[in-house]
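1. The following block contains a protein sequence and its predicted model.
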Amino acid sequence: MPTAPVPPPVLFDARRRAARLARARPERADFLRRRVAEDAVESLEAILRDFPAAVDASALPGPFAEALAGSDAAARVGPVRRVRPSADPGAESMGIESASTDLIVSLLTLHWANDLPGALAQIRRALKPDGLFLAALFGAGTLKELRGVLTEAELEVRGGAQARVSPFADGYDGAGLLQRAGFALPVSDVDRITVRYPDMFALIRDLRAMGETSALAGPVRPLSREIAARAAQLYAERYGQADGRIPATFEIIRLAGWAPHESQPRPLPRGSAKVRLADALGVREINAGPDGTVS
C-alpha cells in the first residue's frame, strides 16, 4: 500500500502574515525591495529576448514596475500583470493558467511559503516552455544579530524563549530547489547587505513598515518592555560600532530558472566526449593505480 505524502510543516500563520501585509507601509522602508527589483531588471537587460506575457507575483507592488519603466528591457517585456499571491505562497492557486506566461517575477515573498518547493512548482507550471522565473527571498543569515539578542534576553528574563525571527532558507539550497520544482538551467546566488541603524527599535520600525515582522505559527507570548530593553542593550554591547550605530544583516537569495524547452542546452551523455580532457588542456594525464602508485 503506497505511503501517503507527508505534508510540509506549518511554520507560518497565513492570517497573521496577511495582517502584517495589511499594516505595512513599504514606502517608508523600500530600500531592499528597490535593490532586488533593480537586480531583476538588470538580469532582463542581459537577456536579449521578448517576454510578451509577464507577471509580477510579489507580495507588495511598486519597485519592479518602476525599475522596468526606466530600463532598456521595457520594450521587450509586455504589460506586466499584477498577481498578488496568498499570504501563504503555494497554498492556493495563483490564478494563472498553466503554460500561459513568459516571465514571472517574485520579489521578497517566497520566504513566507510553508511549502517552498510546492510554490516553485506552481510557478513553473504557469510558465510557457522556455519561460523565465526571477525571484529574490530572504536567506538564513537575515537578521542573525536580532535573532540572537532576542533569544538571549528572553532566556535571561523569563528562563525560556520562543522563536521571534523566521527561519529562512539556506542560500546554498537555491539551485537544488529550482531543480526539484522542474526548472531547467537553475541559477542561485546570495547577496548580503548590512544596514546600519541608530538602535534596535529603529530596525523593528523598518521591519514593520516592510511587513516583515514575525508571522510564525502557534501562540505568541508578547515581549515585555524589560525583555525588549535588555535585547536592545545586548545588541548595542555586542554589535555597536564606533559611532554608536548597530548593523543588521539581510541575506538575499536570488533565483533564476527556465521552464524546460527542447531548444535549451543539455549536458552530453557520459562517455560521449570525442577528445580527452588532458589533450584539450594540453597537460599530461597522471593515473593512480589501486595501490596509490602514480604512473
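-> Thanks, I have it.

2. drop to CA atoms for contacts and neighbour counts, all remaining ones
-> Will do.

3. in the helix or strand where E145 lies, what counts as buried?
-> Taking DSSP states H and E as the definition, E145 sits inside helix 144-158. Along helix 144-158, these residues count as buried under the neighbour rule (16 or more other CA atoms under 10 Å): E145, L146, R147, V149, L150, T151, E152, A153, E154.

4. Contact partners for the fourth one?
-> This means V149. By CA atoms under 8 Å, 6 or more residues apart in numbering, V149 lies in contact with A231, A232, L234, Y235.

5. Distance of it relative to Q162?
-> Counting by CA to CA, to the nearest Å, the gap from V149 to Q162 is 12 Å.

6. rewinding a little: and the buried residues of helix 144-158, which is closest to R192?
-> Closest approach to R192 among the buried residues of helix 144-158 (CA to CA): E145, at 13.6 Å.

7. hmm, back to that, could I have the ChimeraX command that selects the buried members from the contacts of V149?
-> When burial is assessed using 16+ other CA under 10 Å, the buried subset of the contacts of V149 is captured in ChimeraX by this command:
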select :231,232,234,235
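
8. and the contacts of V149 as TSV, adding distance to L268?
-> Listed next are these as TSV, based on distance: CA to CA, whole Å:
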residue	distance to L268
A231	55
A232	56
L234	55
Y235	53
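
9. Just the ones in strands from the contacts of V149, please.
-> With DSSP state E as the criterion, strands contain none of the contacts of V149.

10. Put this next to the first one:
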Amino acid sequence: MSQPPILFDRPALLKRRARAVAQGAALFLHEEAAFEIKERLKDINRSFTKVAVVTGFAAFWSTEFPGATVISDDDILPLEVQSFDLVIHAMCLHQSNDPIGQLVQCQRALEPDGLLLVAMFGGQTMTELRAAISEAEVATMGGLSPRISPMVDIRDAGALLQRSGFALPVADADPRSVSYGSVTSLMHDLRAMGESNVLHARDKRIPPRALFDQMATLYPTQGERVVATFELLYLTGWAPDVSQQKPLRPGSASSRLADALNTVEMGEDARPVKTDESDQS
C-alpha cells in the first residue's frame, strides 16, 4: 500500500503549537468547537463513559472533558481497539498527512455503535487571506508558493467518514467571521492559534516585507477593519453495529406514498395514474 503524501512538516507544527501555548494560545475557536460538541452530546439520548480526545492542545481539551483520555494527533494513535464509546477528534484533522488513517484508527478504537465527533477547519476558512496573499505574491515575487493549508470541503467531508468505515455519517458547517483591526493582527492571531504555515513544501526563506505590505492593500476591508472567515466543520459517524437503522431495500415498500398523503399519484407526463375502482372510494 502506498504511503500518503507528506503535506505537513510535523516537527515544525509541534514547535509552533508549543510556542503558541507558551505565549498564551488564542484558542477561542477551540472554545466554540468544545461548546458545540457538548451541545450535540446533549441532544443524543445516551451517556458516554469511556471518552477519548485526539487533539494538538491537550491542556485545553482535558479541562473541557475531565476524565477523558486525551492524546496527541500523532500519525499512530495510542488507542486500544474497541476501548471507547466516544472519540472526539478536536481541531487537528485539517493538519494531518493522512486524515483517512486518523479516522480509521478512531473507528477501530470505538466499541460497536460508538460515536465519533470531529471538529475541524473546512475549505472556506481564510478565503479572504488566500486570495489576497496569492495576488500579492504574484505581483511582488512573480509566482506562487504553498502558504495556506489545503482544507477539506464540506461536500467531501461525509465521504471521509464513509471511506473510514463509519455508519450514518453526517457533516455540517458553521462559518464564523472574526473582525481584526488590521491584517497584521490577523497574522499574529494565526501564530497564536498554532495555525501558521507548516506545509512541507513551503518556501522556508523569510518572505520580503513588500509581500505583506502588498497583501494588506489587497485584503478586503469593512470600514476600518478586516474580517477573516473561519469555517468549522463538524463530522459525526457511528461505529457499525447490527442494531443500527439501515435503508430499506428498493421496492420493498408495502404502501404507496400517494395513499399516505391522501393525494393522486402523478405519472411521468404529469397526468394522474389510473388506479383500480377499489382504490377510488
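-> Great, that's in hand. All figures in this text were calculated on a predicted structure; none of them were measured in a lab.

11. Trace stretch 105-121 of the first structure over to the second structure and give me the residue numbers.
-> Using TM-score structural alignment, the residues of the second structure aligned to stretch 105-121 of the first structure are 88-104.

12. Can you tell me what sits against that stretch?
-> Outside stretch 88-104 of the second structure, the residues within contact range by CA under 8 Å, 6+ apart are 4-8, 30, 33, 51-56, 73, 75-77, 116-122, 149-152, 160-161, 163-165.

13. Over to stretch 226-234 of the second structure?
-> Under CA under 8 Å, 6+ apart, the answer for stretch 226-234 of the second structure is 33, 117-129, 154, 171-183, 186, 219-221.

14. give me the stretch of the first structure that that stretch matches.
-> The aligned range for stretch 226-234 of the second structure is 246-254, by TM-score structural alignment.

15. Pull the number of nearby residues for Q245 of the second structure.
-> A count of nearby residues for Q245 of the second structure, using other CA atoms under 10 Å, gives 9.

16. Please read the previous query as pertaining to R276 of the first structure.
-> Neighbour count for R276 of the first structure, taken as other CA under 10 Å: 10.

17. same deal with the one 10 residues further on?
-> Other residues lying near I286 of the first structure total 9 when counted by other CA under 10 Å.

18. so which strand or helix has F60 of the second structure?
-> For F60 of the second structure, the enclosing helix or strand under DSSP H and E is helix 58-64.

19. counterpart of the next helix or strand after that helix in the first structure, which residues?
-> On the C-terminal side of helix 58-64 of the second structure, the closest following helix or strand by DSSP H and E is strand 69-72. Mapped onto the first structure using TM-score structural alignment, strand 69-72 of the second structure spans residues 81-84.

20. any idea which element the alignment partner in the first structure of L248 of the second structure lies in?
-> Mapped onto the first structure by TM-score structural alignment, L248 of the second structure lines up with L268. Take DSSP H and E as the rule and L268 of the first structure turns out to sit in neither a helix nor a strand.

21. what separates L268 of the first structure from K274 of the first structure, distance-wise?
-> Counting by CA to CA, the gap from L268 of the first structure to K274 of the first structure is 11 Å.

22. Now E36 of the second structure: which helix or strand?
-> Going by DSSP H and E, E36 of the second structure is part of helix 28-42.

23. follow-up on the earlier one: narrow the contacts of V149 of the first structure to those in helices?
-> Members of the contacts of V149 of the first structure lying in helices (criterion: DSSP state H): A231, A232, L234, Y235.

24. Closest one of those residues to R49 of the first structure?
-> Checking these against R49 of the first structure with CA to CA, the nearest one is Y235 at 47.7 Å.

25. So which residues of the second structure form helices?
-> For the second structure, the helices defined by DSSP H cover 10-22, 28-42, 58-64, 99-109, 127-141, 154-163, 183-193, 209-218, 257-260.
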